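> The following block contains a protein sequence and its predicted model.
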Amino acid sequence: MKALIIIPSTKRGGVEEYSLKIAKTATQAKWEVNVAFPPTEGINSLIGDLTQAGISYYPLSIAETDIPSFLEISNKHQSLMPILKELIIPRVKFDLSKIPHFFKTLLLLIKLKPNVVMIVLPWPDFGLGSILACGFLQIPTFVVFQLVPYPLALSTIKLKLYHWAHHRKQQWVGVSLSNCQSISQSFQIPKEQVSCIYNGAEIKAELVEDISQLRYQVRKELNLSEDTKIALTVARLSKQKGHDFLIPAIPHLTKEFPELKFVWVGDGEEKQSLLSLLKEYKITEQVLCLGYRSDIPRLLQAADLFVFPTYYEGQPFALLEAMAYGLPVVTTITDGIPEVIEHKVHGLLIRKGDSCDLLEAIRWALHNYNLMQIMAQNAQLRVKDFSEEKMLKQTLELLQKLSFTN
């Protein structure tokens, strides 16, 4: 079996980690796996990880650099326009930049001759050139839409192109039922033609034997006192992830709980903007921005609370991992998250963009430690239904089945 994984990304995040896991698992199954993505600084670290795993990398200049900020939406949702303009409206018209993307992908496909292609999309209308190239050669193609936060209003020509490609040996996949519904509505295809494979977390979490010692070590490394309570957020510093509506809550919380510190893991395009906002609210001492970290399991076990104030998601790996490690969770009611977490059963759910709601939820969590621990235990059981092992098995089985159509 010869597989090619294409990622039109320029930064390393959940989509890229997901692709790496799929590539490693396929390689362990004795597949010949190649991975292609744009050679940009923000994702270069992935090349080393692929090489170490014996996976070949091919530069493919199909970079989709940003999420567009202005497009048409249906009149039904005009009340959401302020958020949509800033956050989640993709390009709906055909972009001429897709044409060179088509030819670059075509040349790579002709060179590698894969039995099956997997295209992993961080945004719904990214990668169209590659999707069309696979359709043109009728190579069995598995397209994973990691994020479709809102039904798109696609132009007629774009819809026709997607429909043409979809009917040429392609299987489209969403990562939650909410995600699949948005794919069906956006691309105007029947729901039964969209498969659902939930993202999964590593359930066999590597728990340290001495949690107290780990908590002490992490706090020492971060120059924090032993009694510090850590509210951890693991997410890219982007508009999507909701750091902006967490910030107004922090001064009130740290005043009431002086021992509380917020620790942010991740990097991104909004870093400077968020740092300025922290200065404006005079809370630079209360928030530690750690950037990219490779020791997230240690941080999850050392923290007291996982705060994930995202505006929209497909099915977030970071949240699933926090649940797997037994860390109490406060997150938003959006997209696929309520499919995993029931409010006050597995964690606390709050309205997205609502700083007051977030403030009260974190305050309640800190005042109700024992109840939050019970929810965390429930979440550890719940997340077993969303295991990494299950995700990888279903994905490879579908890729194998799809390859037989070649």
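Received, thanks.

> Please count neighbours and contacts with C-alpha atoms only from this point.
Fine.

> Val340 and Asp385, how far apart?
Taking Cα to Cα, to the nearest Å as the measure, Val340 falls 9 Å from Asp385.

> Just say helix, strand or coil for the residue nearest to Thr27 when sequence neighbours are not counted.
Closest residue in space to Thr27, ignoring its immediate chain neighbours: Val33 at 6.2 Å, by Cα to Cα, 6 or more residues apart in numbering. The three-state label given to Val33 by DSSP: H, G, I helix; E, B strand; the rest coil is strand.

> Neighbours of Val33, how many?
24 (other Cα atoms under 10 Å).

> do the same with Tyr281
Neighbour tally, Tyr281, other Cα under 10 Å: 14.

> I'd guessed it sits against Leu246; true?
No: counting by Cα atoms under 8 Å, Leu246 is not a contact partner of Tyr281; they are 11.4 Å apart.

> related to what we said a few turns ago, who's more crowded, Val340 and Asp385?
Regarding Val340 and Asp385, a neighbour count based on other Cα under 10 Å identifies Val340 as having more, with 18 against 15.

> ok, that one touching Lys384?
No: assessed by Cα under 8 Å, Val340 is found out of contact with Lys384, at 10.5 Å.

> buried stuff in stretch 207-217?
Going by neighbour count (16 or more other Cα atoms under 10 Å), the buried part of stretch 207-217 is Leu214, Arg215, Tyr216, Gln217.

> same deal with stretch 328-339?
Under 16+ other Cα under 10 Å, the buried positions of stretch 328-339 are Pro328, Val329, Val330, Thr331, Thr332, Ile333, Thr334, Asp335, Gly336, Ile337.

> ok, and here's another one to check against it:
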Amino acid sequence: MSESKIRYRLLFFLTSGVRGGIEEHALSLLQHLPRDHFSFALACPPELIEAMIDELTDLPVTVFPVRATDWTQWRETLQLHHIVQQFRPHIVHCHLFRATLVGAPIAWAMRVPVIVETYHGREAWRQGGFIKGRFVIDRLVSCCVSHIIAVSEAAARFLTEHKRIPVNKITVIPNGRDLRAFQPGRRAGSAIRKRFQVPASAPVLGVIGRLETQKGHQYLLRALPQICAAFPDTRLLLVGEGSLYAALQAQAKDLGVHDNVIFAGFQRDIPAFLEAMDIVVLPSLHEGLPLTAIEASAMAKPIVATAVDGTPEVVRDDTTGILVPPAAPDDLANAVLTLLQRPDLAFRYGAAAHAWVRQQFDLQRQVDETERLYLELMAMQKR
């Protein structure tokens, strides 16, 4: 059989049960990698399978529910071993540290030819102490990994400078999105505003992301009273679910802005929600390379974002949006007010963002580069 006709078995392994940017990243690869080169399997928690069931149903993907998040879960770890034994993958692709920690040694011990990790950005929770802060375990586990994909230049720098991973073991493949789904001017946003009883003239700020500490919602809420003082009809539209739902609701009440905040929960039609927003805000404390920034830019929305990790690689300060320091409510408020007070500037940023992401962050580019890396790594195994 010729090289072009070989179909490699590719197993994706994820440990999070929540559907977020990383999970969308993996799903996009499953949807768009060429089926003439690969057959697919996905091993992940059953909650994630349920969250993605509509998309997975239409894909030729073998799905294995498993919750192997660390080595203390010996039953789940043994289950993952059985999955690898059953599917016999040529390539195991792990996403995030916990997946690599468990999945890479199992795949290596079972002689899987190629083991890939996608590194989505620094783990801010891993600070201090010999075990957490020095990344000794990361370097040990990396011995089981054939190659690491970094989703941004910032992520690659963190791997080399802090985790001390060799440069020749890292390839930067920036995140991408299927931009055909993100077309401004669909007028779907007016239906979203009507659904949540937002006046047509009210400014709408939007955050799309899990309600977790990393995403920085609490700092934007602290900025909101200052914004509402100048623009009282402002609405803050929060799209996403997470463990901080109750805490953020309580914070909004304490700050006196509860009536200005809309908790929309998890939503599938992200382009429509972006259309409803005037300004997209990313107040994150850390990011790999944020998909929301790509999607908002594709919808020609101006962005206010924190200058963390890979975000400046998508949001260009004073060109497609405004970058501010993380955990800085006053800076968030001032940046938002600048765009609300200057709609001409907001429009210019949105137009520039639209052009920028269509040049740099189309999904097909990410898929092509990932496929090329897989095939190169497999070819190296045959030498």
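Looks like it arrived, so ask away. Nothing here was measured: the structure is a model prediction, and the numbers come from that model.

> Include secondary structure and distance to Glu192 of structure 1 when you put the buried residues of stretch 328-339 of structure 1 into TSV, please.
Putting these into TSV (DSSP: H, G, I helix; E, B strand; the rest coil; distance: Cα to Cα, whole Å) gives the following:
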residue	secondary structure	distance to Glu192 of structure 1
Pro328	coil	35
Val329	strand	33
Val330	strand	33
Thr331	strand	30
Thr332	strand	28
Ile333	coil	25
Thr334	coil	23
Asp335	coil	19
Gly336	coil	18
Ile337	helix	22
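
> JSON lines for these, including distance to Pro114 of structure 1?
Formatted as JSON lines, the buried residues of stretch 328-339 of structure 1 follow (distance: Cα to Cα, whole Å):
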{"residue": "Pro328", "distance to Pro114 of structure 1": "43"}
{"residue": "Val329", "distance to Pro114 of structure 1": "42"}
{"residue": "Val330", "distance to Pro114 of structure 1": "43"}
{"residue": "Thr331", "distance to Pro114 of structure 1": "40"}
{"residue": "Thr332", "distance to Pro114 of structure 1": "40"}
{"residue": "Ile333", "distance to Pro114 of structure 1": "40"}
{"residue": "Thr334", "distance to Pro114 of structure 1": "37"}
{"residue": "Asp335", "distance to Pro114 of structure 1": "34"}
{"residue": "Gly336", "distance to Pro114 of structure 1": "32"}
{"residue": "Ile337", "distance to Pro114 of structure 1": "35"}
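
> So of the residues you listed, which two are at opposite extremes in space?
Pro328 and Asp335 (20.1 Å; Cα to Cα).

> Run a quick neighbour tally on the alignment partner in structure 1 of Gly288 of structure 2.
Counting by TM-score structural alignment, Gly288 of structure 2 corresponds to Gly314 in structure 1. By other Cα under 10 Å, the residues close to Gly314 of structure 1 number 25.

> Am I right that Gly314 of structure 1 sits in a helix?
No: under three-state DSSP, Gly314 of structure 1 falls outside any helix and is assigned coil.

> on that earlier part again, who are the contact partners of the residue nearest to Thr27 of structure 1?
By Cα atoms under 8 Å, 6 or more residues apart in numbering, Val33 of structure 1 lies in contact with Lys2, Ala3, Leu4, Ile5, Ala23, Ala26, Thr27, Ile55, Ser56.

> Quickly note the distance from Val357 of structure 2 to Gln364 of structure 2.
Counting by Cα to Cα, the separation of Val357 of structure 2 from Gln364 of structure 2 is 13 Å.

> more neighbours, the two?
Higher neighbour count among Val357 of structure 2 and Gln364: Val357, with 24 against 17, using other Cα under 10 Å.

> Nearest residue to the counterpart of Ala264 of structure 2 in structure 1 in space, ignoring adjacent ones along the chain?
Per TM-score structural alignment, the equivalent position to Ala264 of structure 2 in structure 1 is Leu290. Sequence neighbours aside, Val265 is the residue nearest to Leu290 of structure 1 in space, at 5.2 Å (criterion: Cα to Cα, 6+ apart).

> Isn't that neighbour up against Asp295?
No: using Cα under 8 Å, Val265 of structure 1 is not in contact with Asp295, being 10.2 Å away.
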